[in-house]
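Novice: model this:
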Amino acid sequence: MNVLLCGLAENPALPAELMDRLIAVADTDVADVLARRADLTHDQAVALVARVEESALPLACGGHLTAADIDPVTRPDAALALLDRGAGAPWWARLLVTGPVARRERLAACPDLPSDVVEALATDPELGVVAELALWTTSRWTAGLAAHPHAEVRRAVAANEAAPAAVLAALVTGDGLPPLRRCPACDRGEGPSVHDPRGPRPHGVLSPGASCDGSHESAVHDIRLAALRNPATPVHAVAALADHPSRLLRQALAARPDLPADVCRRLVADPVAGVRAELAANAVLDDALVRVPAADRDPAVRRAAAYNPRVPLDVLDRLADTVRLPAEPLPRIAAASPAEVGELARSGNPAVRMLVAQRRDLPADVRDALAADPDAKVVASVAAHPGLAEARLRAMVRRHGDRVAAAVAANPDASPALLEDLAGRRPPVRKALREIARHRHATAAALLPCLEDARTRPVAAAHPALPPPLVAALLTDADRQTASSAAANPSLPPSAMSRLLPRR
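Specialist: Modelled structure (predicted):
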């Protein structure tokens, strides 16, 4: 891989003339980068395909090519990409339906296929093709596919959100469907079998321990699991699974946002912590029931309850002391009213103040009060809040030093002078350097210390505030990632860009 040419292919300031020269010498790695550019013209896309055949697929996926640019006989993969985007010609599907298995599988996932093509795919001799169709096809075809004799096809229908509610309910209960005749486990032989998790897997990936004694029990379990995870499956069809012996089924049920209250009451006392944790974060719980998992003996369940959008604030206050909470606003904190925000900011519990300080839409008085908090963790949480005056940001660093330096450096309003001071701290604060290296206000003076840190150097090398001569010098850096970043830097002089390209 030529890292300099790959970096140049990313450079947003690459002139059109040099883009054309780069396309003329592109290899597969460079072409892969160029194909992701949003500013690539149609003519350039066509030229890139002529240079690197493999680029046709990503260019078609990205919308750079049209049906007029593609011959489905010579470039079937690109044709499939256009069909998948709804931009291909219908006759292409009739041509590709007779192609290799892998292409038929991709075709089966495409939208708006002609009826005769769908019918051909539905009766394809390869099970994987039929299953792919069952997963993506429209409601018109799902009822017939739900009656397929193989469990893999039925499982795919169970996961298809376009399937009608009645079809999905039938897949859960089996009512109205013909008996299953085959499943992945029994495909291993002619008679009943037990699946060896280390053995061959002819269709898809089987769960360890999956077995078939003729009843296809493991396959039926997987069909139900797929239906449970499908939001289109009616809840009345799966409610009875709250008492099923399978932990996986009960856990998937506990995550559904449409659970009736009686099902919630059964699952909140489930013997498996994973099931209780899934339910604990579910917004379907009412204000009274959400208190139960918040007091659970298992810390994972209590932590999940903290993510519940309906958890009462007094409960969240207690949870903040008993479980480790994330460094981003919890749903309940994000939804807090202005009055609640003020209440949270005045809490005597610093863990709670830290949670509200993570919001980035705080009223100015609340923001400023949290910026003056005596607790460094609270200050670090609010430090990146937009609107903080430079004097407040500097006061944070004076009071709390390196503990808040990185968070202050991440503030979008941090001034160039402040960033220079933070970059010059000795010993250096490496987390602060990484924030400075990507900050829009960073100056060359602030970026120079960033270049001294090995982990931050590649990030800083891409910053447009670096002087052009220095960017050009970094092209020969011993670190390949740094050199590539310099080649992608929009401040790289066009003359240096040109020198990276072979002469015509």
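
Novice: For the rest of this, base every contact and every neighbour count on C-alpha atoms.
Specialist: OK.

Novice: Report the distance from stretch 17-34 to the chain centre.
Specialist: The chain centroid and the centroid of stretch 17-34 are separated by 29 Å under Cα atoms, centre = their mean, to the nearest Å.

Novice: May I see the buried residues of that stretch?
Specialist: 18-27, 29-34 (16 or more other Cα atoms under 10 Å).

Novice: ok, the residues you listed vs L388, which is closest?
Specialist: Checking the buried residues of stretch 17-34 against L388 by Cα to Cα gives V33 as the nearest, at 38.6 Å.

Novice: Counting by contacts, list what the strand or helix carrying the closest one packs against.
Specialist: Using DSSP states H and E, the element containing V33 is helix 28-34. In terms of contacts (3 or more Cα pairs under 8 Å, 6 or more residues apart in numbering; DSSP states H and E), helix 28-34 is packed against helix 3-10.

Novice: same for the helix it packs on, what does it pack against?
Specialist: Using 3+ Cα pairs under 8 Å, 6+ apart, helix 3-10 sits against helix 16-25, helix 28-34, helix 480-488, helix 494-500.

Novice: Relative to D317, how far out is the nearest residue in space to L344 that is not next to it in sequence?
Specialist: Once flanking residues are discounted, L344 sits nearest to R353: 6.0 Å by Cα to Cα, 6 or more residues apart in numbering. R353 sits 10 Å away from D317, going by Cα to Cα, to the nearest Å.

Novice: R398 too?
Specialist: On the measure of Cα to Cα, R398 and D317 end up 30 Å apart.

Novice: The two: who's more crowded?
Specialist: Set R398 next to D317 and count neighbours by other Cα atoms under 10 Å: D317 wins out with 20 against 12.

Novice: Surely R106 touches A78?
Specialist: No - between R106 and A78 there is no contact, the gap being 11.3 Å when judged by Cα atoms under 8 Å.

Novice: The two: who's more crowded?
Specialist: A78 (27 against 19).

Novice: Identify the residues contacting the helix or strand that contains the more buried one?
Specialist: Following DSSP H and E, one finds A78 within helix 76-84. Helix 76-84 has contacts (Cα atoms under 8 Å, 6 or more residues apart in numbering) with 56-58, 60-61, 66-67, 70-72, 88-89, 92-93, 96, 103, 106-107, 109-111.

Novice: Please indicate which of the residues you listed are buried?
Specialist: 56-58, 60-61, 66-67, 70, 72, 88, 92-93, 96, 103, 106-107, 109-110.

Novice: Alongside the first, I'd like the structure of this one:
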Amino acid sequence: MNHVLFGLAANEALPSDLVDRLIAVADADLGHVLAGRADLSHAQAVSLASRVAGSAVRLAHGGHLTAADIDPVAQPLAALALLDARAGSPEWARILAADPSHEHREKLAACPELPADVVDTLAADADVRVVAELALWTTPHRAAVLARHPHAEVRRAVALNEATPPAVLAALLTGEGLPPAQHCLVCDREATPFVHDPECPRLDCDLMPGASCDGSHASTLHDIRHAALGNPATPTEAVTGFADHPSLSLRWALAARPDLPPEVCRRLATDPHSGVRADLAGNPAVDEALIRTLADDPDHEVRRSLAHHPHVPLDVLTRLAATTRVGATLLPRIAAATPAEVEELAHSPNPSARMLLARRRELPPGIRDRLAQDPDAKVVKSIAGHPGLSDAHLRAMVDRHGVRVVAKVATNPEATPALLEDLTRHEPVVHKALREVARHRRATAPALRACLADRQARPLAAGHPALPPATIVELLTDTDWHVVEAAAANPSLRLTVLSDLVP
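Specialist: Take a look at the predicted model:
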């Protein structure tokens, strides 16, 4: 594998004539990279597809090929890609519906707007995998018909399809009004009763661990219920009875539904399994009273999920932040805080409250600058990436809090080139900061050279356009192939170098 050529194939500055030369020598791997170029001409796309057949799929998905360029018999995957993008010929669908490859027919079944006769053909396919794929994506009318299919796997796919009519989904939950399924993937392959060993040693076995059938298709019927419970189109009144179901996975699927009535939420809040309670805690259906109850849950993940609830009261949220790792993301409730709430949080004596606010961007300048001078390092670390902070503010952060904030200061989009250089010279070295500097659009050549000393920052620096061309050339022979590819893809490589590297 020639990693220099791989990098060149992705180099956005590679002239068109050199792209032509790469196409002329492309193998399957190089062809895949070339097919991802946004600047390919139609002629180049056709040439690449003819040389590397496998590249035609990516070219078709990227809009580089048209129906006139594809032979559906010789290039079925490319034809399927165009059909999936609604850019293929309806006649292709009829040809591919008779393709001997079940994988091709499965892909066809997932394509939108198929001719009615093709849908009829796929619905009657002898391979249940094809019918199930159709059931997963088909129209409400066809889904209702396939819900009565004799194979349980098809019914499971219908239960996943959000276009399935609500009444049909309710029937799949209970089985009422539907004829019993006659087959499932388990009894298709094994003599019943059978329970699949979770430690199954057979390399060619694709049954799920614990899959079982005693003639009732038990595990697949369970999966049908699980799919219907997770389907937002399933009627609320059809799912509420599962709050006390003995199956953990069914209660767990129910807990995430945003349409749960208050009494169901209260029942799930006492579930013995913390995973059910955690999913419920993040559910917008949970009211304030139950939020306050869940805030005292002994399980960390329940409290963490509650912190991400969009309507959690601020006093509960700040209490959670003080005792629970809520993650470094901006929480929904903080993002929705009113101007008055922003003021309240900024002046809170609780540093956890100020830290949560500091993760929000586009803060008023006065509040932003106040948080930048906060005495608590975790607050400063959270505000350090905020746009609009002055060079003086950023340097003061580093002076006061040192290694705890250096990496976050390096992420600030307005950090000056001089500051970035200084951060790479910080003692002790902050390796994460080197990686951030190597990504920064304002990084200078001296800063990038310093980043090359770090193993993880080295590939990032190798691809940075501010790196001097001579240094980029040196990196083309690096022992790390990630660095080689990044250097070869660097748009600052001189044209003469590019021309010499392309065969």
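
Novice: returning to that earlier point: spell out which residues sit in contact with the residue nearest to L344 of the first structure, please.
Specialist: 344-347, 370, 378.

Novice: part of a strand, is it?
Specialist: No - using DSSP: H, G, I helix; E, B strand; the rest coil, the assignment for R353 of the first structure is helix, not a strand.

Novice: For the stretch 51-200 of the first structure, which segments count as strands?
Specialist: 193-194 (DSSP state E, counting those that start in this stretch).

Novice: For S249 of the second structure, see how far away L122 of the second structure is.
Specialist: In this view, L122 of the second structure and S249 of the second structure are 32 Å apart by Cα to Cα.

Novice: Looking at the two now, which is surrounded by more residues?
Specialist: Neighbours per residue, other Cα under 10 Å: of L122 of the second structure and S249, the larger number sits with L122, 24 against 16.

Novice: Which residue is the nearest non-sequential neighbour of that one?
Specialist: Using Cα to Cα, 6+ apart, the closest residue to L122 of the second structure is V131 (6.1 Å).

Novice: Just give me the match in the first structure for that neighbour.
Specialist: In the first structure, the residue paired with V131 of the second structure according to TM-score structural alignment is V130.

Novice: residues touching its match, list them.
Specialist: 105, 108, 121-124, 153.

Novice: on that earlier part again, the helix holding V33 of the first structure against the second structure, how far on average?
Specialist: Comparison of helix 28-34 of the first structure with the second structure after fitting gives an average deviation of 1.3 Å (mean Cα distance after the TM-score superposition for the first structure).

Novice: Outside of that helix itself, list whatever touches it.
Specialist: Contacts of helix 28-34 of the first structure (Cα under 8 Å, 6+ apart): 1-2, 5-6, 9-10, 23, 40, 48, 52, 54-55, 58.

Novice: ok, now how distant is A146 of the first structure from A158 of the first structure?
Specialist: For A146 of the first structure, the distance to A158 of the first structure - Cα to Cα - is 8 Å.

Novice: Name the residues contacting each of those two.
Specialist: By Cα under 8 Å, 6+ apart, the residues touching both A146 of the first structure and A158 are L171.

Novice: Mind checking which of these two has more residues around it?
Specialist: A158 (33 against 25).

Novice: Pull the number of nearby residues for the closest residue to K381 of the second structure other than its chain neighbours.
Specialist: Distances taken as Cα to Cα, 6+ apart put V405 closest to K381 of the second structure, at 5.1 Å, once the chain neighbours are dropped. The number of residues packed near V405 of the second structure is 24, by other Cα under 10 Å.

Novice: what do you get for L253 of the first structure?
Specialist: So L253 of the first structure, with other Cα under 10 Å, has 28 neighbours.

Novice: list the helices and strands the helix or strand where it lies packs on?
Specialist: Using DSSP H and E, L253 of the first structure falls within helix 247-254. Judged by 3+ Cα pairs under 8 Å, 6+ apart, helix 247-254 of the first structure is in contact with helix 217-228, helix 261-267, helix 273-280.

Novice: Mean distance between it and the second structure after superposition?
Specialist: Here helix 247-254 of the first structure, set against the second structure after superposition, deviates by a mean of 0.7 Å using mean Cα distance after the TM-score superposition for the first structure.

Novice: Can you tell me what sits against that helix?
Specialist: 221, 224-225, 228-229, 238-239, 241-244, 259, 264, 267, 272, 274-276, 278-279, 282.

Novice: Return the members of the residues you listed classed as buried.
Specialist: 221, 224-225, 228-229, 238-239, 241-242, 259, 264, 267, 274-276, 278-279, 282.

Novice: how near is the spatially most central residue of the second structure to P468 of the second structure?
Specialist: The centre of the second structure sits closest to T329, judged by Cα atoms, centre = their mean, with a distance of 16.0 Å. Distance, T329 of the second structure to P468 of the second structure, using Cα to Cα: 35 Å.

Novice: repeat for N412 of the second structure
Specialist: 23 Å.

Novice: Would you indicate which residues of the helix or strand harbouring L319 of the first structure are buried?
Specialist: Per DSSP H and E, L319 of the first structure falls inside helix 313-322. For helix 313-322 of the first structure, a neighbour-count test (16+ other Cα under 10 Å) marks 313, 316-320 as buried.

Novice: what about stretch 348-357 of the first structure, distance to the chain center?
Specialist: 29 Å.
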